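[1] Predicted structure and sequence below. I'll ask about it afterward.
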Amino acid sequence: MKIVIIDYGAGNIQSIKFAIRRLGYEAVLSSDEKEIRKADKVIFPGVGEASSAMQMLREKELDTVIPLLKQPVLGICLGMQLMCRHSEEGDTTGLGIFDADVKRFPDSVKIPQIGWNQLTKPVSELFEGVDQGDYVYLVHSYYVPECTQEIAGSEYGKAFSVALKKDNFYGVQFHPEKSSKTGEQILKNFLKL
C-alpha cells in the first residue's frame, strides 16, 4: 500500500510518519502531484496558521490537486480546517471540501486548548473499535461548529465537530498520532478503508 503524507511546509510530519511505521507501514513525504494522485491513502497534516498554510498550498499548486483526489484522504488538525470553506484565522478561504466554516473559540475559554478531550457520537468506519467517551489529544484555538458532515464531536466551552466526512474525505481536529491507543485505532481504520 502506498501512503503519501502531503509535504507543503506546515506539517507535524515526523510524528505521523512514526505512528504509521508503528502500524507496520511506511509513508512517503511528497508535494509531487503525480505521486500524491498515485497513492492508495493520502494524509493531509497541518500545524500552524491557516492563511500562511493556504499560501504554501497555493505555491505548490496543491490547492487544486487535493479536492480532486479520489482515494481516502485524512486531514489532521489544520489540514481538516483547510478542507473547510473558510477560516476566521487570517480570514482564509479554504479548499471547500467540507461545507463548514472554522471559528475562533470565544475569549471565555483558555486558548489554545491543549489537552485531552472525550469523543461524543463517533460514527463511521473511521471510528470502528472506538467508543463514545474515548480520549483524543488536541491543540487548537479554532474549531468547526457542529454540522451535518460531523462524524464525531467533542466539547470545549461548547459542543463542536471534532471529525468530519464527505465522500472519500475525512478530517479530524485532534492528532491521532498523539492520541495513544484511540488514535492508533483511528489511523489503523483509515489505512483499512
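    Alright, I've got the coordinates.

[2] going forward, measure contacts and count neighbours with C-alpha atoms only.
    OK.

[3] Strands of the protein, start to end?
    Listed in chain order, the strands of the chain (DSSP state E) span 3-6, 27-30, 41-44, 73-76, 84-87, 92-93, 98-104, 113-118, 135-140, 142-145, 150-155, 159-166, 169-172.

[4] and the fourth one, how far out from the chain's middle?
    Here the centre of strand 73-76 is set off from its chain's centre by 4 Å, with Cα atoms, centre = their mean, to the nearest Å.

[5] Now do that strand: which elements does it pack against?
    strand 41-44, strand 169-172 (3 or more Cα pairs under 8 Å, 6 or more residues apart in numbering; DSSP states H and E).

[6] Contacts only, for Ala100.
    The neighbours of Ala100, taking Cα atoms under 8 Å, 6 or more residues apart in numbering as the test, are Cys84, Arg85, His86, Val144, Pro145, Cys147.

[7] how about a cut-off of 10 Å?
    Ala100 makes contacts with 81, 83-87, 94, 144-150, 161, 164, as judged by Cα atoms under 10 Å, 6 or more residues apart in numbering.

[8] State the distance from the residue located most distally from the centre of the chain to Asp99.
    For the chain, the residue at maximal distance from the C-alpha centroid (Cα atoms, centre = their mean) is Ser108, at 25.3 Å. Distance from Ser108 to Asp99, counting by Cα to Cα, to the nearest Å: 26 Å.

[9] What is the burial count for Glu89?
    17 (other Cα atoms under 10 Å).

[10] another structure for you, compare them:
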Amino acid sequence: MTRVVILDYGLGNLRSVKKGLEKAGADTVITSDLDVMADADGVLLPGVGAFSEGMEKLSAMKSALYDYVKERPILGICLGMQMLLEIGEEYGIHEGLGLVPGSVKRFPDRDGFKIPHMGWNNLTIEKKDSPLFKGIPDGSYVYFVHSYYADTGREYTLTSTDYILRYASAIQNGNAYGTQFHPEKSGAVGLKILENFIDML
C-alpha cells in the first residue's frame, strides 16, 4: 500500500487530512520524524494559521523537504500550499520554501466580499493534463478558508478561482504541488483529488 507521510510541524488539521487520505486508499502516518518522511512514497504538508509561524516551525525540516522533493511529490494544503511559494506578506515579508515561484498576498478589501474567503467555490481547470486533476470536471466546487492567495505565473497554475480577483487555487512546479482549498473537506471531488495524488506516487 502507498505510504503517505503527513508532516507534523505543529500546525494543521492533521486528523481530518489523515482520514481523507485513508479513505482515498493510502497508508498514512502523522510524524515529525524526518527518517520516516524519507522512506515515504509521498508527503502531505498541511497547515492552518499564519505564514510566518508556519515557516518558523518548519525551519528545521526545510533541508529534508528540499532533498525529498527532488525525487518524489509533495502536496501542500492551504497554508501548506502557501509556504511552497517564495514570499509571504502576512505580518510583514517572510521567506517561503521557494519551491514554486510567486508570493502570497492578502485579498484586497472589496464591497460585498468578506475576508476570509470561506465556503464553497468552483475551480477553473487551467492545466487539463495535470494528473492531480484527472477526472475532475471544470467548474467543480471545493471548500476554502483563507484570507491570503497565491500570486504566481500561469505556467505554475493548475486551477484558478474567482473571489475578489482571479487567483491560483492549485499550483505545481516539478514535484511540488499545492491546493489552496481543503480536499479533505471537499466531498467526492476532494476525495478524487487525494486518490489522484496517491496514484501519482
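    That came in fine, so what should we check first? Remember, it's a predicted structure, so these values are computed and weren't measured experimentally.

[11] Using CSV, lay out the strands of structure 1 together with distance to Gly129 of structure 1.
    Putting the strands of structure 1 into CSV (distance: least, Cα to Cα, whole Å) gives the following:
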stretch, distance to Gly129 of structure 1
strand 3-6, 22
strand 27-30, 24
strand 41-44, 20
strand 73-76, 18
strand 84-87, 27
strand 92-93, 35
strand 98-104, 25
strand 113-118, 15
strand 135-140, 13
strand 142-145, 24
strand 150-155, 14
strand 159-166, 16
strand 169-172, 16
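
[12] Could you say which one of the ones you listed comes nearest to Leu62 of structure 1?
    For Leu62 of structure 1, the closest of the strands of structure 1 is strand 3-6, at 9.0 Å, according to Cα to Cα.

[13] in structure 1, what residues pair with stretch 98-106 of structure 2?
    On structure 1, the counterpart of stretch 98-106 of structure 2 by TM-score structural alignment is residues 96-104.

[14] The lengthiest helix in structure 1 aligns to what range in structure 2?
    Using DSSP state H, we find that the single longest helix of structure 1 is helix 180-192. Mapping helix 180-192 of structure 1 onto structure 2 (TM-score structural alignment) gives residues 187-199.

[15] most centrally placed residue in structure 1?
    Closest-to-mean residue, structure 1, Cα atoms, centre = their mean: Ile76 / 2.0 Å.

[16] So Tyr135 of structure 1 sits against Thr182, correct?
    Yes: using Cα atoms under 10 Å, Tyr135 of structure 1 makes contact with Thr182 at a distance of 7.0 Å.

[17] Trace Val136 of structure 1 over to structure 2, please.
    Match for Val136 of structure 1 (TM-score structural alignment): Val142.

[18] Kindly provide the distance from its match to Asp8 of structure 2.
    Val142 of structure 2 is 24 Å from Asp8 of structure 2, by Cα to Cα.

[19] go on, Ile77 of structure 2?
    Relative to Asp8 of structure 2, and taking Cα to Cα, Ile77 of structure 2 is found at 13 Å.

[20] next one: Leu99 of structure 2
    19 Å.

[21] doesn't Asp109 make contact with His117 of structure 2?
    No: counting by Cα under 10 Å, His117 of structure 2 stays clear of Asp109, with 11.4 Å between them.

[22] Pick out whichever of those two has more residues nearby.
    Between His117 of structure 2 and Asp109, His117 has the larger neighbour count (other Cα under 10 Å), namely 18 against 10.

[23] Ser186 of structure 2 and Phe144 touch, don't they?
    Yes: counting by Cα under 10 Å, Ser186 of structure 2 touches Phe144, with 8.7 Å between them.

[24] residues shared between the contacts of these two?
    Common contacts of Ser186 of structure 2 and Phe144 (Cα under 10 Å, 6+ apart): Gly119, Trp120.

[25] which residue sits closest to the residue farthest from the centre of structure 1, ignoring its sequence neighbours?
    Closest residue in space to Ser108 of structure 1, ignoring its immediate chain neighbours: Gly157 at 7.9 Å, by Cα to Cα, 6 or more residues apart in numbering.

[26] so what's whatever residue of structure 1 lines up with Tyr177 of structure 2 closest to, chain neighbours aside?
    Per TM-score structural alignment, the equivalent position to Tyr177 of structure 2 in structure 1 is Tyr170. Excluding the flanking residues, the one nearest Tyr170 of structure 1 by Cα to Cα, 6+ apart is Leu74, at 4.8 Å.

[27] do the same with Leu138 of structure 1
    Leaving aside its sequence neighbours, Leu138 of structure 1 is closest to Phe174 (4.6 Å, by Cα to Cα, 6+ apart).

[28] OK, contacts around that neighbour?
    Residues in contact with Phe174 of structure 1 (Cα under 10 Å, 6+ apart) are 75-78, 80, 115-117, 135-140, 162-163, 183.

[29] OK, contacts around Ala60 of structure 2?
    Ala60 of structure 2 touches Tyr9, Leu34, counting by Cα under 10 Å, 6+ apart.

[30] gap between it and Gly47 of structure 2?
    16 Å.

[31] swap in Ser63 of structure 2?
    19 Å.
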